[in-house]
Structure formats: structure tokens, C-alpha cells
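S.K.: Give me a 3D structure for the following:
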Amino acid sequence: MSLQEALVLVVASAILTHLYLRNFEPEPKKAHLVLLGIIVVPCLDSVLLKKHVDSILIRLALASSVYWSALSLSIVLYRISPWHPLAKFPGPRFLYTSKLLGAVLAKRGDGHLRIKKLHDEFGPIVRIGPNEISVVDVSALSPILGADGMPKGPMWDGRRPPNGICNIEMLRDPVEHLRRRKVWNRAFTTNAVKDYEEVVVKRSLQLLDALVSQSANGGSIDLTKWYSYFTFDIMGDMLFGGGFEFIRDGDRHGIMDLMTHTVVALSMIQHLPWFVGIYEKLPITPAGLSKFREFAMKCVKDRRARGAVTKDVFHYIMNEDGVDKVPLTLPEVLSDAGIAVVAGSDTTSSTMTVLFYYLLSNPSAYKRLREEINSAFPIHDGHPFDASKLSSLPYLNAVINEALRLQPPVPVYLQRAPQAGSGGRWVASQFIPEGTAVDVAPYALHRDPRYFSPHPDEFIPERWLKPTEDTETKFTTNMLAFIPFSMGPSNCVGKNLAMLEMRMVTALLVQQLDMKFGDGFNGEKWEENIEEYFVIKPPPLPIQISRTVSN
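M.R.: You can find the predicted model right below:
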């Protein structure tokens, strides 16, 4: 066999490897096949060159370089070809080639802006990866996210913890998700959340006192940081009966930095779910993840030792009332509680931060909201903590909805995929083949002029109010396209608690404090610097505050 013929066989082996592995690449459980195809096959191919190259190292280098080049070219040509199952969907062709690009781009933190720009250019369905599309169409929401929609997609495999129990957010099996979800549904019913009101009231007042104290010297405070402290303390109270005390002591455990680094890393790895299948086979655990597990385990042990003082969330997930015939195991409780702390704090604090940014950027909205709150809760009659009354205030709820519309907590990746073995699914008059990741991007959806107009990129709370004869602008506000808490069986289980927190804190601070941006603050630049790492991450928001004159 000549050297040329041997090299042709190396190229052929690369093409055959691609034909075999293209169905397995996204699956972590098939990660060993990816390793086999990338490493072992070119080593075997080097034997073909033995007659022509004496040095083992040179043979390996030559076989590997030819093999990897041929494999890469085969993959790229197939993915951009008209024979690919997703070839009919438009999008930038360079994104078709590899999800490695998605992982690299995710590091920039501008995914929400990038995906919206793609939809503005290419339409409601855009191909954004080799086997991935993004959909922004209200008629597609129910088939994708609804009760009869699709199970979660492959990116959730990439977000699961290596060498650990899969938490409820990452579960792709609908049956297992339903089993674990039932416990959490009980913990966040309307009646259950009513039991949590006392905790929210206590923490809201503590936040108010801390903000006033920190502003005593007339300087600026970072509202982003303090809202994070508030929501972490709330989740600590809800899940573990207290013990965090961020408002009082600051981030003494370093949890905030840990969470920031973790969400950035996960936002990249979710594009390469097969990598988790390799990583979890290694006998290591990231130091940050180990630290957070130790912290969460200590909280669980302390809460179990103290027992139930009130019906907190832990009361339900540990089955302290004996309702569940098959309760969650301790590892499942630990895993679910850990993700609940992050999900329940990060998302709510981010929304409250952007809400006050928009209010302070629109003084007329701030003034109107204060007038509504003071009318419903005269300032000398006590604090605005009647949850029922707060839920009925039209402008307060309009302001919160508008903040959630413009900056949804999870702005890009509500990902699902057709059920395995189904062959595919019809969505918005398009057939989506099995093996396709289907993303719904709330950020782009909420700013789509078909559903929210006029001025879909502007903060206009009035679009949520009932029109009157005096209303000058006629708004299009499609509630079916408003999904800040997702929808369907995997929607945000803590929505009721999040709304309670946002209403109480917003009403309290608007009633009690005069606020303005810190000196030298650049409002336009601030909004541009909001980052997306699966959840939104607002930058520091410098605020100067003082007590209202009436106080």
C-alpha cells in the first residue's frame, strides 16, 4: 500500500467516524464515543503508515493531523449543506459549524442582544447551531413549552453538576421531573406563600434600615448588591429557617463571587453537554462547587437539627408533614435546595434592580407609582405590606410587568427538544426533526413589535393598564407572548413568592425613600452592560437615597 493510499484510508476513517458519531455528539452518556472517535481511531490509523514512516511519534502526528482535518471538514461541510435536516431554517452560516462557537460567544455575556438581532434579521425561527434553532412566535409557545409540549433539551445535560445528583432544574425525564416537582408545588401554593409573608416583611424592613444606614454619609450605595443580599436572605429563611444574614454581615462566605463564576462557567458548558459526560468521569470536583455543596449541606444539617419553627419550604421538601408517600431522598433535597437558593435569589434581585433603574430613568413613572402607593397606604398609617391590596394596585403591577418584559430573568434559553423516539414535532407550521434543540428567547419575544407596540424597547408601564377614553396611545400588549416565568410544567415554581417580594420591597422603598442615580452615572451605558449568563446579571447600580420629606 502506498503512502497516498494509506492517507486516503485515514481520511475515509474520519468520514465514517463522523457518519457514526453525528447522532451521539450532544449526549453526555455517549461521551466515550466522542473520545473514541477523536483519540483512539487516529492512533489505530497510524498503523497504516508504519511501512512509510519509521518514527512512532511522527506516524501519530501525521495520522492525527490528517484524520482531524478530514473529520473537521466533513462535519463542517455536512452542517452547512442542503442535506442537513435544519437546512431550511435561516441563520448565520458560521453558527451552523460548531457549538464551540456558542460556548466562546457565551463568555461575552451578550447572548440576549445577539439572539434578538438574529431574529430581527432572519425572522421568527433562526438556526443558531448545528442542531439548534431559536423560536420567537407566540403560536409556537404551547407546542414547545406547554403542558403537551416538549421535554427539556440537551443544554440541561450541560448544566448538571458533575459527580452529583441531578437537581430538579436539570431533569429532562418528564416523569421524574413531575415526581420531584410535586413537592415544590405544595411549597409554593397561594396558602403556603401567605405563610411566608412575615419573613418577607421582616427582611424588607431590615433592607430599608440597612440602605438608610449605609447612606448616612451622603455617598452612593450599590443597589444591585443590596438586592442580592435581600433575596439570598429570603431564600435562606425559606429553605433553611435562616442563617445566611447577608444584609447584616455581608457576603462573609464568598457565596456571591462563587455564584458569579459558576453561572458564567455553566453558560459556556451548556453549549457542550457531551463535555460533562467526560468531565464527570474524572475523580475531581471544582473547588467552588465543593465549597457551595459544603455550605448547603451545613445549612441542611442545621435546619434538620433545629426542627420546624414555621412551615418554611424545607418543611415541605423534607416531608415533615408526612404527606408524601415516597419523600425525596436527602441527596435530592440537598441538590434541589442548592439550585433553589440560586434561582430564587438571582432572578428576583436582578428584576428588582432593573425595575428601579427604569423607575429612576423615568421620573414621571416614579412619581405616579408613589402617588398610587401613598393613596392605598397613607404613609402615617403604616407600611405597605397588605399583600392582597398590593396585588390589586394597577400601576405597581404594570411597573413590575414592564421591567419583567424588558429584562426577563432568563432571557434566551428556555430550551426544549422533541421527545426521543417521536421522530420530530410540528411547531408553528414547521416540522422540527428529532435531535433538534429548540430555544425560546423571552428577551426577543417580549420586544417583538407584533406583540408589544408601539416602542417595544422602551419602558412604558401604561401599556399594561386598561385603556380609557382619555388614553392617547393605543397599545398592543399580547399577554400570550409574556412569559417572564416561562410556562408549562417546568415554569418557575416560585413565581408567587417572587411577585410578593417585588411588590413589597418596591412599595416600601418608593414610599419611604427619595432616590436618584449616583454622581456621574451613565444610564444608557448601564443598560448596555446588563449581561446574560443564562440569567441576567445587572452591573452595579449606584444610588443616592434619603428619607422622604413626609418621614
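S.K.: going forward, measure contacts between C-alpha atoms and count neighbours the same way
M.R.: OK.
S.K.: buried set for stretch 516-523?
M.R.: Buried positions in stretch 516-523, judged by neighbour count with 16 or more other Cα atoms under 10 Å: 516-518.
S.K.: from those, which is closest to Pro449?
M.R.: Phe517 (30.2 Å; Cα to Cα).
S.K.: distance of the closest one from Lys525?
M.R.: 13 Å (Cα to Cα, to the nearest Å).
S.K.: any chance you could map the strands in the stretch 301-450 of the chain?
M.R.: 414-416, 424-427, 430-433, 437-440 (DSSP state E, counting those that start in this stretch).
S.K.: ok now the third one, how far from the chain's centre?
M.R.: Looking back up the chat, that one is strand 430-433. Relative to the centre of its chain, strand 430-433 is centred 25 Å away, using Cα atoms, centre = their mean, to the nearest Å.
S.K.: ditto for the second one
M.R.: In terms of Cα atoms, centre = their mean, the gap separating the centre of strand 424-427 from the centre of its chain is 24 Å.
S.K.: go on, the first one?
M.R.: Put simply, strand 414-416 sits 10 Å off its chain's centre (Cα atoms, centre = their mean).
S.K.: Can you name the residues in contact with that strand?
M.R.: 144-145, 150-155, 437-441, 486 (Cα atoms under 8 Å, 6 or more residues apart in numbering).
S.K.: Could you provide those in a markdown table, with additional columns for distance to Val510 and neighbour count?
M.R.: A markdown table is the format used below for the contacts of strand 414-416 (distance: Cα to Cα, whole Å; neighbours: other Cα atoms under 10 Å):
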| residue | distance to Val510 | neighbour count |
| --- | --- | --- |
| Ile144 | 39 | 28 |
| Leu145 | 36 | 25 |
| Met150 | 42 | 23 |
| Pro151 | 41 | 23 |
| Lys152 | 39 | 26 |
| Gly153 | 41 | 25 |
| Pro154 | 43 | 26 |
| Met155 | 40 | 27 |
| Ala437 | 43 | 24 |
| Val438 | 40 | 28 |
| Asp439 | 37 | 26 |
| Val440 | 34 | 26 |
| Ala441 | 31 | 26 |
| Ser486 | 28 | 23 |
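S.K.: before we go on, could you also do this sequence so I can check it against the first one:
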Amino acid sequence: MNVLPNLSPEIPSHDSTTPIIHFLTIPTSLLSLSLLFYILYTRFLNPISRIPGPFWASISRLWLVRRSDKGHMHREFIDLHTKYGKLVRIAPNEVSVADLDAILKIYGAGTKFMKSDWYSVWQGHRTFDLFAERNEIIHGAQRRLVNNVYSMSSLKDFESGVDSVVERFMQCMVRLGSETTVDMGKWMQLFAFDVIGEITFSKTFGFLENGTDGGAFQQIENALRSASWVGQVPWLYWVHDYLTPIIGSHLAITARHGTIRQIAAREVTSRKEGKQHPGEKRDLLAKLFDVQNKKDKQMSDNDVLSMAASNVFAGSDTTAISLRSIIYYLLKSHECLSKLRDEIEDRKCQGRLSDPVRLEEANDMPYLQACMYEALRLHPAVGMNLPRVVPKEGIVIDGCFLPGGTTVGVNPWVVHRDPSVFGDDVEAFRPERWLAEKTGDMKRYFFAFGGGARLCIGKNISWMEMSKMIPTLLNRFEIQLAEPDANWKETCWWFVKQEGVMVKLRPRS
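M.R.: Model prediction:
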């Protein structure tokens, strides 16, 4: 049987997907080339490419975002500068600075270095915000309006209110009893929050009496954590802000402009409507209303509210952190604690110590003040860089030119451990270093409250609280760590909060 060959013409097969695949490879290739070019540029051609630092930090801000959320930036930046030197590249266009000569240029009076847009997530839509305002002209005008409210001369109007809260705190310690282990870190924050309420509104929040904050501290902590990393990519905050009416609020930083602000708003409204009056007391809110009335309404009701809300949000945390530090380091150093007790007893014998201790008496106690400086040197409240933008003319730091638009910042934890200023024993708690004849450089580079024109406006109030609380507590109680060899836990989300100040205390005879 003959098999005839198939004489039909062979039709070549056709894969319809081939042109599509070919078409898709073009943008993929372009994207890959663009990414490669970006990496090569930012690593080798960027004006700050010669500055050393972690590889991933040089090509993406995600490195900084992750570090901001982890909660260890205060310690990690010390290690980075130990490894890389005075300048460390921490983002494609951002540099961490540990050069002392540059600090005064960046933060000094009359500086042209504006705050970076990291602060924009803190400010949101508020028009009056001394902490987050980036325009130096606006900030200067706003600060001049309220400077006197926070001045040393105003403290005498607040002192009696602080005394009443100090006394309330001491009563709480007595009620807890000598057999109880006390979380002194928690109680210091309850105290600091109630003081802010008393100073600002002539009424506490009742946290000391109730022994709890009702969730307020966690809300503030969530807001701090959120702002720490969102501030590294501020565009995300503003996209979220634009979409909030549709998707709702999903960033905890909005609490600074939400619930915390509402607490202050209730008090401001009550005062405006005459429902609540401080009587003879001259609290901070009354002083803000005075400014508003005397300055031709340069402060609106919203501006007054913003200042009051800022006190509530920031005033409690920073003071509580500092109080924990002083107590912790004193209890870790028996010799220093003994010296401070001797100073307290000496003042008592001379009839120069009230109970509660008055501010002018505390200011006249050199060793107490040295202990406070030293504890805040070792543990400043802020543990992240204070970012600023280099002006258009650029700047030379440590022999390296940084062009205009580069973000630079100094970390207080790094500055406070510079041996050229504070000595070789920078990790030691040694208050005596502040009693030396020459402490000018140490105070010049003391960054616990920021520096220059942006020095924390609430510094005097915080210092007063600490100056009164510490000697009064030591005068009334014998106190020791429940576990002397245990270390506390530090978490840095802008503020470096501590956990683990567990103590035993009993009233002194």
C-alpha cells in the first residue's frame, strides 16, 4: 500500500503572546536601567557619596524608617559615629553630624538652617506650633509672644500648684507601704502629667489619686512611635491626610491633633465660657489669654489651644523621663546618693530646706543640680537626630562640603558622649564633673532641651519640677532599687522612655 506524501503547505505556528511579552519587556528593562542608574548615582556621584555609612542607608530612606521604628536609634547612632567618624550618611540625602564646630552653626542663634519636613507630620495643619514650625521668621514671632509665660519670673505663680501635686505624690507613696515594690517610673509619669494639668489648667487629671492614666500614656506613646517613622517619609502622612475622609485615620500620630487636643479643648472652652475659673491662681492658660488680649489678637483661640495641647502632650513625658533618670542613676551609685543626702541634711540643719523644697532652695544646692545635669547628660529625653536643612550656599563640615538642601542633624546622645567635652569617662555617672571650675563647654553642648533659638520653651518648668521633687523625695523616704543589679529597658521613639525603675521605699524617721 502506497502512502502518498502530504503535499499540503506547512503553516508555521503562531504564538499570539509573543508580541505582548516583547512589549512588556521594554518598560521592565527601562525600570531596571533606571533603578541601576539611581543606585550608581546615589552611591558614587551624589555630592555626599564620599560620606561613609551603612550601604542600604545610602540608597533608600527605608533603612532610616526601619531604624526609627525599632526603638534603638539613641544607642545605634552612638555606634555609627564610633565606627564611621564625625559624619555618617544615614539616608540618600541626610547626614548625621557629631562635629562640635558645626553644632553652633546648625542650631545657634540666627541660624539659616530650617527644620526639615520631618517636623511637618507633628505640625499637621496647626498654624501655631513652636515645636514643629519650620519657618524661622514665623517661629520667632510666635515665640516672642509667649516667652514671658514660660520665663523664670513666671515660675513663682506655678510653684504652689507644683507643691500641692508633690504633696499628693508623697501621700500616695505612704499609702503604698514599705512592703510593696513600687514602679517608680510609672508613678513619676503620673506625677508629671498631673503637674502639667495643675500648671496649665489649675486642676490635675486625677492620675495620682486613681493610680492610673486611663490609657492616655499609651496613646501618647503610639503617637510618638508613629511620628518617629512616618516623619522619615512625610509624603505618606500627607497622602493619608488627604484620604482620611474616605479611608479613615490609620496613623497614630493623628492623636496629637485629635484626642490629646480634645482634652485641652474642653478646658479652654470651659474657661472661655466661665464654667471653670482658677480663682486667685495664675495658671498658664490664664497667662496665654492675657497674651491674646494684650497683643491685639495676634493669638487666636486656636493658637491658645495649640499651646495648651502641646503642654499636655510633651510636658509630661520629657519630665517623667528626666525624673526616672535622676532616680535610677542615683540609686545605682551609692556614693553619689550619699553625697546628695549629706547636702540635704546640711541644708536642713541650717534651716534652709522647706518641705516641699522650694525652687530657690533647690537652685542653691550645687550637688543636686550637678546630679540633675549628669543624669540628663547620660539620658537626654530625645534620642533621635534633630534634623535641619542646609541653606542654599552649603556648608563645610569636617572638611566635607554639603550642598544646600542636604538634611543634617545632631543626636543629643552622641553629643553628650563626646570625650573632648565631657572627659574620657563619658559612660560613668559622675556629677562632680559639673562642679569643676570650668563647665562652659559642657553647658554649651548640653542638648537635653535642644539648643539655640529652638531651646525647649518648657525647660524652666521641667527643671522646677525636678528640683523640687528629688530632694523632697529623698528627704521623706529611704529608697533603693528592688533589684540593684538589674538594668532598665530603653525604647526610643523620639523620646527615650524607660521601664524597670522598680524600688523599695520606706518613710524616714
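S.K.: Any idea which of the strands of the stretch 301-450 of structure 1 gets closest to Asn163 of structure 1?
M.R.: Closest to Asn163 of structure 1 of the strands of the stretch 301-450 of structure 1 is strand 414-416 (Cα to Cα; 23.3 Å).
S.K.: In structure 2, point out the residues matching that closest one.
M.R.: The alignment of strand 414-416 of structure 1 onto structure 2 (TM-score structural alignment) covers residues 386-388.
S.K.: so how far does that stretch sit from its counterpart in structure 1?
M.R.: Here stretch 386-388 of structure 2, set against structure 1 after superposition, deviates by a mean of 1.5 Å using mean Cα distance after the TM-score superposition for structure 1.
S.K.: Check whether Val88 of structure 2 sits in a helix, strand or coil.
M.R.: strand (DSSP: H, G, I helix; E, B strand; the rest coil).
S.K.: Need the counterpart of it in structure 1.
M.R.: Aligned partner of Val88 of structure 2 by TM-score structural alignment: Val126.
S.K.: burial measure for that match, as a count.
M.R.: 24 (other Cα atoms under 10 Å).
S.K.: same deal with Pro245 of structure 2?
M.R.: For Pro245 of structure 2, the neighbour count with other Cα under 10 Å is 9.
S.K.: quick one: it from Asp129 of structure 2, how far?
M.R.: From Pro245 of structure 2 to Asp129 of structure 2 the distance is 24 Å (Cα to Cα).
S.K.: Kindly report the same for His81 of structure 2.
M.R.: Taking Cα to Cα, one finds His81 of structure 2 at 32 Å from Asp129 of structure 2.
S.K.: Between these two, which is the more surrounded one?
M.R.: It is Asp129, of His81 of structure 2 and Asp129, that has more neighbours when counted by other Cα under 10 Å, with 21 against 18.
S.K.: Map the more buried one onto structure 1.
M.R.: So, by TM-score structural alignment, Asp129 of structure 2 is matched to Asn167.
S.K.: Same check on Glu361 of structure 2?
M.R.: With TM-score structural alignment as the criterion, Glu361 of structure 2 matches Lys389.
S.K.: Grab the nearest non-local neighbour of its match.
M.R.: Excluding the flanking residues, the one nearest Lys389 of structure 1 by Cα to Cα, 6 or more residues apart in numbering is Ala376, at 7.9 Å.
S.K.: same check, this time on Gly177 of structure 2
M.R.: Arg506 (7.0 Å).
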